[in-house]
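[1] My questions concern the predicted model and sequence given below.
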Amino acid sequence: MSRAARFLSAAGLTVVLGSFAYLFYLVMTGGKLAVPGPVLAGRPLIWLTLQALTVASVVATVLTAPAWRRVRGSVPREERGRLGLLVVGGLVFIPWSLYWGLLLP
C-alpha cells in the first residue's frame, strides 16, 4: 500500500471522528461558554487543524486513485479491493466535508 493510501486512511478517519467530537462539544456546551482553545484568523485552532487534514486527505485521494489503477493486475485481489474501497471512501469524503464546511475557506 502506498504512503498516500496509508495517510488517507488515517487522516480521513481522524477528520471524521474529530469533527464529530468537536461539534458534539459545541452542542453540549452551547457554543457560548468559551472558545475551545486558541483562535487564529477568527477560527479555533482545532477547526483549522481539521480543515488542513481534510485538504491533505483530498490530495491523498487524488494520489491514491492512479495507484489503484496501476496495481490492478499486479497485486492480489484483496489489495485491489482495499485500495478501491479507500478511493471510494475518499470520494464520498469530499461531499461530506463540503457539507460540514471543512473544505470551505
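    Perfect, I can see it now.
[2] Please make it C-alpha for all contacts and neighbour counts, starting now.
    Will do.
[3] Leaving out the residues flanking it, which one is nearest to the spatially most central residue of the chain?
    Centroid-nearest residue in the chain, with CA atoms, centre = their mean: residue 12, separated by 3.1 Å. Ranked by CA to CA, 6 or more residues apart in numbering and with sequence neighbours excluded, the top spatial neighbour of residue 12 is residue 57, at 6.0 Å.
[4] take a look at this one as well, against the first:
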Amino acid sequence: MTIRLSEETEAQLARLHDEAAKGITGLAGGVPTSVDAGEGTSDVLAIIAAVVGTADDIALVNEAAAAQVRAVGEGLGSTDGAVASGFDSMEVVVE
C-alpha cells in the first residue's frame, strides 16, 4: 500500500479544516444570550448552550485535523527526503 499526499492536497485539506473551524467560531458572536420563549425560555437557552458547546467541540476537532494533516505531510516529506538522501549517497558501480 502506498500513501501519497501531495503538497497541494495537504495545503487544501488543512486550509479547509482551518476555514471550517473559523466559520464555526465566527458564528459564536451571533448566538443570542436571551430569548423570549415564555415559560420555555430556560429550556431554549439550555438547548442553545448545548448547541454552542457542541459547535465549539467541532471547531476544535477541525483545528486538530488541520494540524494533523500538516504533521502527516511534513512526516511523509521528511521520510521521502531521507530515503532520497540515502540513494543519493550510494556509490553506483556498473561492471
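    Cool, the structure landed. A quick note: this is a predicted structure, and the numbers were derived from the prediction, not measured.
[5] Can you pull the TM-score for these?
    Here the TM-score for the pair of chains, by TM-score structural alignment, normalised by the length of the second structure, is 0.43; 67 aligned residues with a CA RMSD of 3.7 Å.
[6] ok, now which ones touch the residue nearest to residue 12 of the first structure?
    7-8, 11-12, 90 (CA atoms under 8 Å, 6 or more residues apart in numbering).
[7] before we move on, what about residue 70 of the second structure?
    With CA under 8 Å, 6+ apart, residue 70 of the second structure has these contacts: 10-11, 14.
[8] And the helix or strand residue 86 of the first structure falls within, what does it pack against?
    In the assignment (DSSP states H and E), residue 86 of the first structure maps to helix 77-99. Counting contacts by 3 or more CA pairs under 8 Å, 6 or more residues apart in numbering; DSSP states H and E, helix 77-99 of the first structure packs against helix 3-29, helix 45-70.
[9] Just name the most buried of the ones you listed.
    Highest mean neighbour count among those (mean count of other CA atoms under 10 Å): helix 45-70, with a mean of 18.
[10] for that one, the distance to its chain's centre please.
    Here helix 45-70 of the first structure shows a centroid-to-chain-centroid distance of 6 Å under the convention CA atoms, centre = their mean, to the nearest Å.
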